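S.K.: Make a model of this:
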Amino acid sequence: MANLFSIFEPSSSLFSISTNWLSTMLGLMFIPYLYWASPSRWSLMWSKIIFTLHKEFKALLMPSHIGASTLFISLFSLIVYNNFLGLLPYVFTSSSHMVMNLSLSLPLWITLMLFGWLNHTRHMLAHLVPQGTPAALMPFMVIIETISNVIRPGTLAVRLTANMIAGHLLLTLLGNTGPSLSLTVLSVLIFSQILLLILESAVAIIQSYVFAVLSTLYTSEIN
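M.R.: Presented below is the predicted three-dimensional model:
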């Protein structure tokens, strides 16, 4: 089991400093290219994705928070870059670690809570009791809503981590059985690996989108 999970360990180091985490910044190298290079299909497609996300996030956010869509588009871009780069051989997938994902979700959640409780205290208190709740159930609803609010950054991080780890482990388990298989079974294995890689590419986009949309919805609750 230790060898199985070793693909997720930041083992490469330089002067006792883990260098695998530098792969998180590889995606940022694609961004300047969009500014100085002539328009290509890739840049036009990415611009269309960003414009579509901006329209969707703008519809979810309150009018006073529309400018925050830039933050969530950047969040989506960072996660989707890391997810896709992690599918390449010998590239460390930082988005499969709780440290990375919690460092994205926890500061965002803490900032929203501080902003909401300091500026909209009455609304935040009213949000703990859904409209139409019987008086006898109000204390229990406050506890339930508080717990569901507190675990939000953890659920964001765990969802992304679990989905990325599951796909990588499945690809690794199937790949390790290759040397002991016959040529016929090996061809079936390679075909299944290609299908799984396509599925992982879809998961990489979907999980990045879910992370950004849920963060947008949590922000829209504070008005």
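S.K.: okay, CA-based contacts and neighbour counts for the rest of this
M.R.: Noted.
S.K.: Check the offset of the longest helix along the chain from the chain's centre.
M.R.: As assigned by DSSP state H, the longest helix anywhere in the chain is helix 183-220. Put simply, helix 183-220 sits 12 Å off its chain's centre (C-alpha atoms, centre = their mean, to the nearest Å).
S.K.: Could you name the helices and strands sitting against it?
M.R.: Secondary-structure packing of helix 183-220 (3 or more C-alpha pairs under 8 Å, 6 or more residues apart in numbering; DSSP states H and E): helix 41-60, helix 69-85, helix 152-176.
S.K.: Next, the structure of the following sequence, for comparison with the previous one:
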Amino acid sequence: MMTNLFSSFDPSTLKLTSLNWLSSLITIIFTPFMYWFIPSRFIMVWLNLINKLHKEFKILISNPSYKGSTLIFSGLLIFIMLNNFMGLFPYIFTCSAQLNFTLYLSIPLWLSFLIFGWTKNTIHMLAHLVPQSAPSTLLPFLVIIETISNIIRPGTLAIRLTANMIAGHLLITLMSNSGHSLILPFLSILLLLQTLLLTLESAVSLIQSYVFSILMTLYSSEVN
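M.R.: Next up is the predicted model:
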């Protein structure tokens, strides 16, 4: 039994704590098995989705020589999207609403882009700290501001995804807790509102995974 609204986001809700995090592995079920052997409509839909994502990310990657790099961001989008959708099912632990989970996604990629940029394109990274046509008197402050903005990027990515997932889930929980005390006409209105809210949360799950992947792609294109 949940003791408060945030119990559904508590990794230690169950006695066997590790079972909560297994919800992120359930997404493997949605991966098309026997990928190369049995063509089906499901696999064709999957391939069309990957192809659309490849074209979308290819536009954002400035260096055309980095072939295959779009697969990283396509896989990241699909992984986050499936985890967001899994959190909408009842009694399933929402991994993407955990800050440590989203930080594990953003920090390694951001750090690898940063190390690659400073080791391979040092001059470009130094020039990126100073905006064009900036007055010389403001250059020291602009360098500090740009440095801070680069450092907090993985935190803003993680917090954005976590906050959006928590907000919708809490609103659904609040509306559900008031259902037992309502009469039938108001209960029907509540069910309609929850259906609309669940539809909105499905759209938020897709949009947030798209935003996370697009921003990570833009960060990678800055180091080229």
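S.K.: re earlier: return the most buried member of the helices and strands packed on helix 183-220 of structure 1.
M.R.: helix 69-85 (a mean of 20; mean count of other C-alpha atoms under 10 Å).
S.K.: which other residues reach that helix?
M.R.: Under the contact criterion C-alpha atoms under 8 Å, 6 or more residues apart in numbering, helix 69-85 of structure 1 has outside partners 23-24, 26-28, 50, 53-54, 57-58, 61, 91, 93-95, 164, 201, 204-205, 208-209, 211-213, 215-216.
S.K.: and what of stretch 152-164 of structure 1?
M.R.: Counting by C-alpha under 8 Å, 6+ apart, 83, 95-98, 101-102, 105-106, 109, 203-204, 207-208, 211 sit against stretch 152-164 of structure 1.
S.K.: repeat for stretch 51-58 of structure 1
M.R.: Against stretch 51-58 of structure 1 from outside (C-alpha under 8 Å, 6+ apart): Ile66, Ser69, Thr70, Ile73, Val213, Thr216.
S.K.: Repeat the analysis, applying 6 Å as the threshold.
M.R.: Ile66, Ser69 (C-alpha atoms under 6 Å, 6 or more residues apart in numbering).
S.K.: From the chain's centroid, how far away is that stretch?
M.R.: 17 Å.
S.K.: average gap between it and structure 2?
M.R.: For stretch 51-58 of structure 1, the mean deviation from structure 2 after alignment is 0.7 Å (mean C-alpha distance after the TM-score superposition for structure 1).
S.K.: Stretch 98-106 of structure 1 now?
M.R.: Looks like 0.3 Å for stretch 98-106 of structure 1 (mean C-alpha distance after the TM-score superposition for structure 1).
S.K.: In that stretch, which residues are buried?
M.R.: Buried residues in stretch 98-106 of structure 1, counted by 16 or more other C-alpha atoms under 10 Å: Met98, Met100, Asn101, Leu102, Leu104, Ser105, Leu106.
S.K.: One more: stretch 186-194 of structure 1?
M.R.: So for stretch 186-194 of structure 1, counting by 16+ other C-alpha under 10 Å, buried means Leu186, Leu189, Gln193.
S.K.: sec struct for the residue lying closest to Asn20 of structure 1 once chain neighbours are set aside, please.
M.R.: In space, and not counting its chain neighbours, Asn20 of structure 1 is closest to Pro10: 5.4 Å by C-alpha to C-alpha, 6 or more residues apart in numbering. Secondary structure, DSSP: H, G, I helix; E, B strand; the rest coil: Pro10 of structure 1 is coil.
S.K.: Please report the distance of Pro10 of structure 1 from Pro32 of structure 1.
M.R.: 27 Å (C-alpha to C-alpha, to the nearest Å).
S.K.: Have a look at the two and say which one is more surrounded.
M.R.: It is Pro10, of Pro10 of structure 1 and Pro32, that has more neighbours when counted by other C-alpha atoms under 10 Å, with 16 against 9.
S.K.: Could you check how far the more buried one is from Ser18 of structure 1?
M.R.: 6 Å.
S.K.: Same check on Ile205 of structure 1?
M.R.: When Ile205 of structure 1 is compared with Ser18 of structure 1 (using C-alpha to C-alpha), they lie 27 Å apart.
S.K.: Those two: who's more crowded?
M.R.: Ile205 (17 against 13).
S.K.: show me the residues around the more buried one that make contact.
M.R.: Taking C-alpha under 6 Å, 6+ apart, one finds Val80 in contact with Ile205 of structure 1.
S.K.: ok, 10 Å please
M.R.: Phe76, Ser77, Ile79, Val80, Tyr81, Asn83, Phe84 (C-alpha atoms under 10 Å, 6 or more residues apart in numbering).
S.K.: Then Ala167 of structure 2?
M.R.: Ala167 of structure 2 sits in contact with Ala97, Glu201, where contact means C-alpha under 10 Å, 6+ apart.
S.K.: same check, this time on the one 3 residues further on
M.R.: With contact set as C-alpha under 10 Å, 6+ apart, Leu170 of structure 2 has these partners: Leu5, Phe6, Ser8, Phe9, Ser176.
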